[in-house]
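**Q** Show me how the following folds:
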Amino acid sequence: MEQKLHIVGGGMAGSEAAWQAANRGVKVVIHEMRPKVKTFAHRTENLGEMVCSNSFRSDDHEQNAVGLLHWEMLQAGGLIMDTAYKHRLPAGGALAVDRDPFAQAVTDALHAHENVQISHEEITELPDDGHWIFATGPLTSEGLGRAIQEETGADRLAFFDAIAPIVYAESIDMSVAWLQSRYDKGETEEERKAYINCPMTKDQYEAFIDALLAADKTEFHEGETAGYFDGCLPIEVMAERGRETLRHGPMKPVGLTNPHNPEQKAYAVVQLRRDNALGTLYNIVGFQTKMKYGAQAAVFKMIPGLENASFARLGGIHRNTFINSPTLLDDQMRLRSKPNIRFAGQVTGVEGYVESSAMGLLAGRMAAAEMLGATLPTVPQDTAHGALIHHITGGAEAKTFQPMNVNFGLFRPLEEKVKGGRRGRKDRYKLYTDRAKADWQAWLAAQ
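**A** Below is the predicted model of the structure:
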């Protein structure tokens, strides 16, 4: 009987894992519970649907660890990254995509693959046999969550992810707002004007912070603790840390000049990034929120230029789930107690679309190699993929394990000494990425 690789979850990680395994000749079944079982955040039944943001963050593969991860995935024939570039939107130095066509293209590619079958059903148990990858992401269903908890013998670790609102472009007052990327970053005029900027005076900023702190927020059920991943903090939580926190974070005014009033520097600036190719939708950058819907509309309309804003989607908050990978997974991403099962994506304790996809890429290749009787070379630790998998499968401290974005702090130190300062930092990052690229290409060539 022909072996099949079963992948639970059709998000970024599951889609990428399926693509990698299928391209190696393995028959794959993707088990995606939507649309039969819906989630709080998803709007469609498409695979690879983006929920929290439409950005894959920095695309600088010489100076940024996530940009390096982009590059490595492209070199490995990654479906998610290749599709992202095909549906890219102007976003300065970031890689943002037109989210609906992106997800549709991922879905179409997997449907068209001769080795891929898609089954719309909920899996609520951890099987004892067969080859499985669980890539259920932050919205793991309650039934499956219970099964994972029972198997691992530990309480599920959980934190909360917040979603930013999306505004109709036509409702933004461009006599107040203007188009500009911070520091005019971008190679083309379109890139240099990728963001809509809404300026605030000091009085407007103070009033906004007051309203933000006083607004009705989503309350958690008894027994739930509201832990947050630092990369996706609700703006109210940031504001609670200090009145100036937002002004030094997502609302920082540096690198921007208001053409309506060039001589007056804004005290704070709210930025909106294009959310679709048509330019009809913009999301408010860094404005993840747990405010209740009615409060959101009132508070966000205090932003100059958004007084008459219409919202295509308001923000929200949802529970995220991940396992303690350093204690539960081996270096092949297999569950130690059930080696026929691998985990991939955010459930392993990586954070972000790119990192989740990268772990799907590795899990798919590892599972395919095992099923085909081959030995996959060890992922080089000095690559972005290697730094991540080393972190989650043993490099991190198990007692304090929390979701992590890829960053150069996960990389082993360089052998050569590099001087300090900004110039030195740039040189150091370039050495990190050069080393990683050479090792990654050698790893791919060895397969």
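**Q** For the rest of this, base every contact and every neighbour count on C-alpha atoms.
**A** Fine.
**Q** Now Ile341: which helix or strand?
**A** Taking DSSP states H and E as the definition, one finds Ile341 inside strand 338-343.
**Q** swap in Leu68?
**A** Leu68 belongs to helix 65-75, assigned by DSSP H and E.
**Q** Only the buried residues of that helix, if you could.
**A** With burial defined by 16 or more other Cα atoms under 10 Å, the residues of helix 65-75 counted as buried are Ala65, Val66, Gly67, Leu68, Leu69, His70, Trp71, Glu72, Met73, Leu74.
**Q** what about it, distance to the chain center?
**A** Offset of helix 65-75 from its chain centre (Cα atoms, centre = their mean, to the nearest Å): 14 Å.
**Q** What is the subsequent helix or strand relative to that helix?
**A** Assigned by DSSP H and E, the successor of helix 65-75 is helix 79-86.
**Q** for comparison, sequence B:
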Amino acid sequence: MSEALHIVGGGMAGSEAAWAAASAGVPVILHEMRPQLGTFAHRTGLFAEMVCSNSFRSDDHERNAVGLLHWEMRAAGGLLMEMASRHRLPAGGALAVDRDAFARDVTERLLAHPLISVQSGEISELPQTGRWIIATGPLTSGALAAAIRAETGAEALAFFDAIAPIVYADSIDMAVAWQQSRYDKGETEEERTAYINCPMDHAQYDAFIAALMAAEKTLFHEGETAGYFDGCLPIEVMAERGPQTLRFGPMKPVGLTNAHAPGAKPYAVVQLRRDNALGTLYNIVGFQTKMKHGAQVDVFRMIPGLANASFARLGGIHRNTFLNSPTLLDAQMRLRSRPNIRFAGQITGVEGYVESAAMGLLAGRMAAAEMRGASLAPPPAETATGALVHHITGGAEAKTFQPMNVNFGLFPPIDAKAGRRGRKDRYKAYTDRAKQAFQAWLS
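**A** I've put the predicted structure just below:
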């Protein structure tokens, strides 16, 4: 086969799409603008660089929708789940990875594949000919975003996304903080101590919330109307909903016992999750923020145990763009007005690393099938992959379309008998049905 599939973007979706298509025997040209043209969030030119978190979330494939998506991607021979397992870090029931080692390994595997070549530089226009997958993610370059808007005839929808700070482990005061996963979750001692916990009493919590609300925040341009994605809200936005909101969110004190004072129940707890294999970096879980950098240092050092914290990266906020996919994409993830172009990843309106990668894997498989003269139907809606692609290509209400993580609410309801079960058994019924349907689709 002489014709190559062009993929724009070397993030989660683009990397997975390239691997899927090349594994099917289709030559791939992977276009990546980094490091020549950087973004707000990226630090390197590596493929599949994780910029917001180092976690792929729950790996429970029997009772959790994102864990089921992990299972489906592994079953389909996905590259990123293989690399995530290779570079896994202890994180209780979550699939967290050493982000630098993960990205390096993904990059090396893609560069070593005989059917994948890489072209550096920005793609600034929508191509008129050839087969293409646009997987540029939420930080699509301004020129390409303008070309997409011009083609679709409407402004792309948008929302703000935030990233959390990362702390050097040796700057955390372990005489105040302690290591423990919530509810001691994990099969090994290393997993059960994968998080560092910083306790707050009532007065410390109230003072922290007051400082958080008073801190100087990033301001946006006049007329900016983008909202926030609920799954990645800045902590200030959560706090604005009420002073106790964070205690029932990322600072909930349940399932934890202070090793330094076992009889004293914390009023709130800030958790930090291991960010690399060396254990030298920890990210503050759920602490996405729009505070200015100077304010972040002052406010976060109010957290007990972080009085002398040194930050490897401070948090930040940026504007993400995504398509109104239910109106613009067909069931094959092709742009209706330009069927030679598919879109994949977060730009399609899925949210999260795993969901983005899954849509890349599917787009790569669909494009490869098409280029070989065949047609690959989407996975059944009963599967996690199928539920996502059905949602973004027609299942969602176009007028209210917003980014969505995979969840069981996207799946067709299970039968009435299963619906009368407890929640855990009901979720197990969803995953059992999905695995059977996905295996049938693969075969």
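**Q** Could you tell me the TM-score of the two chains?
**A** Laid over one another, the chains give 0.99 as their TM-score (TM-score structural alignment, normalised by the length of structure 2), with 443 aligned residues with a Cα RMSD of 0.9 Å.
**Q** packing partners for the strand holding Ile341 of structure 1?
**A** strand 131-134, strand 334-335, helix 353-371 (3 or more Cα pairs under 8 Å, 6 or more residues apart in numbering; DSSP states H and E).
**Q** Average offset of that strand relative to structure 2?
**A** Superposed on structure 2, strand 338-343 of structure 1 shows a mean distance to its aligned partners of 0.2 Å (mean Cα distance after the TM-score superposition for structure 1).
**Q** which residues are in contact with the longest helix anywhere in structure 1?
**A** When structure 1 is parsed with DSSP state H, its longest helix is helix 421-445. Contacts with helix 421-445 of structure 1, where a contact means Cα atoms under 8 Å, 6 or more residues apart in numbering, come from 61-65, 68, 72, 75-76, 377, 379-380, 382-384, 408, 411, 414, 418-419.
**Q** sorry, back to before: reformat the buried residues of helix 65-75 of structure 1 as JSON lines; add distance to Arg243 of structure 1.
**A** Listed next are the buried residues of helix 65-75 of structure 1 as JSON lines, based on distance: Cα to Cα, whole Å:
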{"residue": "Ala65", "distance to Arg243 of structure 1": "30"}
{"residue": "Val66", "distance to Arg243 of structure 1": "30"}
{"residue": "Gly67", "distance to Arg243 of structure 1": "32"}
{"residue": "Leu68", "distance to Arg243 of structure 1": "35"}
{"residue": "Leu69", "distance to Arg243 of structure 1": "35"}
{"residue": "His70", "distance to Arg243 of structure 1": "35"}
{"residue": "Trp71", "distance to Arg243 of structure 1": "38"}
{"residue": "Glu72", "distance to Arg243 of structure 1": "40"}
{"residue": "Met73", "distance to Arg243 of structure 1": "40"}
{"residue": "Leu74", "distance to Arg243 of structure 1": "41"}
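**Q** Could you give the number of residues near the nearest residue to Asn340 of structure 1 once chain neighbours are set aside?
**A** Of all residues not flanking Asn340 of structure 1 in the chain, His131 sits nearest, at 5.3 Å (Cα to Cα, 6 or more residues apart in numbering). If you count neighbours by other Cα atoms under 10 Å, His131 of structure 1 ends up with 20.
**Q** Can you verify my assumption that His131 of structure 1 contacts Leu335?
**A** No: His131 of structure 1 is not in contact with Leu335 according to Cα atoms under 8 Å; the separation is 11.7 Å.
**Q** who touches both of the two?
**A** In contact with both His131 of structure 1 and Leu335: Ile341, using Cα under 8 Å, 6+ apart.
**Q** right, and the helix or strand after whatever helix or strand Leu30 of structure 2 lives in?
**A** In this assignment (DSSP H and E), Leu30 of structure 2 forms part of strand 28-32. Toward the C-terminus, strand 28-32 of structure 2 is succeeded by strand 55-58 as the next helix or strand (DSSP H and E).
**Q** Can you point out the buried residues in that following strand?
**A** Applying 16+ other Cα under 10 Å to strand 55-58 of structure 2 flags Ser55, Phe56, Arg57, Ser58 as buried.
**Q** That'll do, ta.
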